[in-house]
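Student: Only the shape, not the letters, is given here:
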């Protein structure tokens, strides 16, 4: 019988970001509220993603300032909706409101601080919180490494406890599967691969694996604790005698805390010349986080991952009868 499932993207193929971008272009472009795109980098990123067919942006911020930036840098705003807001705080609040009203299905950070945007997202009465903990995923394309790597959480949760790590892992698994990459191998990282009371993250890693066995985490294969080398290198795993489907083949790398994750992601970016797209999950909609240092390709990949995930969630949503 022919396999009629949605084809998965091959994480071992070259140009991993290019494949994500191509897959996202096959979806209907996602309407995206862009909060305070008031510098060249953030405005250009939103417009390039629109030109690539990934998003339909609604620019939220001081209209006169946005138009001045566009004119200064030769950017075309023809056909682009602008919602006027006097300053960055108001822009963040209005962008979140557009999502709550159903006018946008993605949220994108412009030239405001991440904390300012996330404060509005997390607001109890007017934000986008769900029962799931909000977390960040770096989607990394590392030269010379066959696998697409997800690193989580390296941007939102500073010292997550066990319950938070459960949500962090589930968010990442849902994203991996949601963009068509299949069933992920989840490596829960620590400094060593043995459980010891001297390193609390090893105990949490073991507990998370047991939670997966009992159905508290679903959709992925988990193993941990694993040191970084035996999480991503089969030879290192073999030397340590670790036998599992995950060891040496980790695809989602779950870090002990934000400091470790941030250093790992930046090491890969600046020493291995990896690209690191960023997306926040666990809210009502995916949130695109970009950095001023991001390349055009990375910015497009961030939009592509969010748009692809949104498109597939849209198709999977139940139809409500009139």
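Tutor: Nice, I can see it. Here the structure is a predicted model, which is why all the values come from computation and not from measurement. Residues are numbered from 1 along each chain as shown.

Student: rest of the way, CA atoms for contacts and neighbours
Tutor: Noted.

Student: need the helices for the stretch 51-200 of the chain, in chain order.
Tutor: All helices of the stretch 51-200 of the chain, identified by DSSP state H, counting those that start in this stretch, fall at 63-72, 88-100, 114-122, 162-178, 200-213.

Student: Next up, the contacts around residue 185.
Tutor: 220, 221, 222, 245, 246, 249, 250, 251, 252 (Cα atoms under 8 Å, 6 or more residues apart in numbering).

Student: Please repeat the previous calculation with a cut-off of 7 Å.
Tutor: By Cα atoms under 7 Å, 6 or more residues apart in numbering, the contact list for residue 185 reads 220, 221, 222, 246, 249, 250, 251, 252.

Student: just residue 204 next, same as before
Tutor: Neighbouring residues of residue 204 by Cα under 7 Å, 6+ apart: residue 162.

Student: Make TSV out of the helices of the stretch 51-200 of the chain and add distance to residue 152.
Tutor: Below are these laid out as TSV (distance: least, Cα to Cα, whole Å):
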stretch	distance to residue 152
helix 63-72	33
helix 88-100	24
helix 114-122	17
helix 162-178	7
helix 200-213	14
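
Student: mind checking which of these is nearest residue 48?
Tutor: The closest of the helices of the stretch 51-200 of the chain to residue 48 is helix 63-72. By Cα to Cα, the value is 12.7 Å.

Student: roughly how far out does the closest one sit from the chain middle?
Tutor: Remark: helix 63-72 is offset 29 Å from the chain centroid, using Cα atoms, centre = their mean, to the nearest Å.

Student: Against that first model, consider the following:
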């Protein structure tokens, strides 16, 4: 398709026999965009592309190819100002991803009384096989107009595949026993049950039995033979769930419908809690459609204003998780407002100190750089413009934020403005803790469970055989 300015053809200028055509290669992304626009999620169209020797390629929606008739009528013949009045079509064969579809229109009849024009329409593939044919009826423009076909809005296809890969890696792995703390609303209970059905966890439901069964009945959820540990209220649920972990009956902890503070108070209790030598911290594992790999953001949920020692543990926790998920040694960006050390901005001083700690072997397993502003942490172009030469700049995998406020706003910006999903997990305790939000969709909830299950298995392997 040309990007030059194209004049239309007025009714007076058009003659019977005039024709125009265009050729477009139908890509898999075109099929997926059409599905997203129309809501037609027929699996025939959305199967992942395969090579011919591996089976049939995905088939385009019939109307995707036919829509190119409208493109031709509206941009070339007659062009700008054309009004569609009717269309008949007969489809002869499918269009598959990778096919080059040529669409042509030819003027068959004109009617002076109302400027109506009838055009024969044909679509053929790269083998000159007929894909569809029919007749279009339009009202041609009376006056001259010009358009620039290049002036189109940019379409971005938001793919979410990072979570799919994490969930797929749990296939064949045992269901990890998980104490689900106070699942007394439909969202919390259904999330745990779906993770059970997907083979990720084995839920132990901790809460008031009558309330849990009542929620299940009202929401149409099947509890099967799952164990329910009866407790009178949410505080007792948190304490009992922690006990199950301490007793070795559960290897994961999941937040239900109680407040985060209630659960974490039981986790960090000096007597009977789940403390380790590490500070507890939270990691968002973000699936950002426009970023090529999972993006970790930490800490955006637990430590409000972490000091240097706490930040060091936040980084260690994130590095261990990244490696434990089989993602390798992460590139860790220590974020601030600027990429230079400025004594008036404390986060730049912390970043410089943390990098030096990594140089001295106090933080191991990852590649650290900072301070870095967000743009030059994730954008190669921004890093290049700023002249930053670094293994981390422009391609960070872990973003360490200065404080909870910055992290929380960054994660929510990505979720609500960029269409990202946010799985969440708490680290630094004896077991991984699944900390989901009521606003999380099912994919994010499952991803949180998959991350926790994979990491729990990693920790068990690291610990070696039990006595």
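Tutor: Structure received. Here the structure is a predicted model, which means the values were calculated and not measured.

Student: closest to residue 54 of the first structure out of the helices of the stretch 51-200 of the first structure?
Tutor: Closest among the helices of the stretch 51-200 of the first structure, using Cα to Cα: helix 162-178, at 16.2 Å.

Student: counterpart of residue 150 of the first structure in the second structure?
Tutor: Correspondence of residue 150 of the first structure to the second structure, assessed by TM-score structural alignment: residue 296.

Student: hang on, I meant residue 178 of the first structure
Tutor: So, by TM-score structural alignment, residue 178 of the first structure is matched to residue 324.

Student: circling back: looking at the helices of the stretch 51-200 of the first structure, which is closest to residue 294 of the first structure?
Tutor: Closest of the helices of the stretch 51-200 of the first structure to residue 294 of the first structure is helix 114-122, at 14.8 Å (criterion: Cα to Cα).

Student: And that closest one against the second structure, how far off on average?
Tutor: With mean Cα distance after the TM-score superposition for the first structure, helix 114-122 of the first structure departs from the second structure by a mean of 0.3 Å once superposed.

Student: how about that helix, aligned to which bit of the second structure?
Tutor: The alignment of helix 114-122 of the first structure onto the second structure (TM-score structural alignment) covers residues 260-268.

Student: go on, stretch 26-45 of the first structure?
Tutor: Stretch 26-45 of the first structure corresponds to residues 172-191 in the second structure, going by TM-score structural alignment.

Student: can you tell me the distance between the two ends of that stretch?
Tutor: Taking Cα to Cα, to the nearest Å, stretch 172-191 of the second structure runs 20 Å from one end to the other.

Student: to the chain's geometric centre, what's the distance from it?
Tutor: 22 Å.

Student: Just the buried residues of whichever helix or strand residue 63 of the second structure is part of, please?
Tutor: Taking DSSP states H and E as the definition, one finds residue 63 of the second structure inside helix 62-75. Judged by neighbour count (16 or more other Cα atoms under 10 Å), helix 62-75 of the second structure contains these buried residues: 64, 65, 66, 68, 69, 70, 72, 73, 74, 75.

Student: Leaving out the residues flanking it, which one is nearest to the fourth one?
Tutor: Nearest-residue entry for residue 68 of the second structure: residue 103, 6.8 Å, with adjacent residues in sequence omitted and distances by Cα to Cα, 6 or more residues apart in numbering.

Student: what's the burial count for that neighbour?
Tutor: For residue 103 of the second structure, the count of nearby residues is 25 (other Cα atoms under 10 Å).

Student: tell me the SS of it?
Tutor: strand (DSSP: H, G, I helix; E, B strand; the rest coil).

Student: Same check on the one 3 residues further on?
Tutor: Under three-state DSSP, residue 106 of the second structure falls in the strand class.

Student: List the contacts of the closest residue to it other than its chain neighbours.
Tutor: Ranked by Cα to Cα, 6+ apart and with sequence neighbours excluded, the top spatial neighbour of residue 106 of the second structure is residue 19, at 4.2 Å. By Cα under 7 Å, 6+ apart, the residues touching residue 19 of the second structure are 105, 106, 107.

Student: Tell me the residues of the first structure aligned with the longest helix seen in the second structure.
Tutor: Identified as the longest helix of the second structure according to DSSP state H is helix 442-463. Against the first structure, the aligned range for helix 442-463 of the second structure is residues 296-317 (TM-score structural alignment).

Student: Would you state the strands of the stretch 101-250 of the second structure in chain order?
Tutor: Along the stretch 101-250 of the second structure, counting by DSSP state E, counting those that start in this stretch, strands occupy 116-124, 130-139, 146-147, 176-181, 201-207, 227-230.

Student: how big is the offset of the fifth one relative to the first structure?
Tutor: In this overlay with the first structure, the average offset of strand 201-207 of the second structure from its partner residues is 0.1 Å by mean Cα distance after the TM-score superposition for the first structure.

Student: element containing the residue positioned nearest the centre of the first structure, please.
Tutor: Using Cα atoms, centre = their mean, the residue of the first structure that lies closest to the mean C-alpha position is residue 279, 2.6 Å off. Assigned by DSSP H and E, residue 279 of the first structure belongs to strand 275-281.

Student: what packs against the helix or strand following that strand?
Tutor: Downstream of strand 275-281 of the first structure, the next assigned helix or strand under DSSP H and E is strand 287-288. Helices and strands touching strand 287-288 of the first structure, by 3 or more Cα pairs under 7 Å, 6 or more residues apart in numbering; DSSP states H and E, are strand 106-109, strand 275-281, helix 296-316.

Student: so which of the ones you listed is the most packed in?
Tutor: Of all those, strand 106-109 has the most neighbours on average by mean count of other Cα atoms under 10 Å, namely a mean of 28.

Student: what's near enough to touch residue 39 of the first structure?
Tutor: Residues in contact with residue 39 of the first structure, defined by Cα under 7 Å, 6+ apart, are 69, 111.

Student: one more time with 8 Å
Tutor: Neighbouring residues of residue 39 of the first structure by Cα under 8 Å, 6+ apart: 66, 69, 111.
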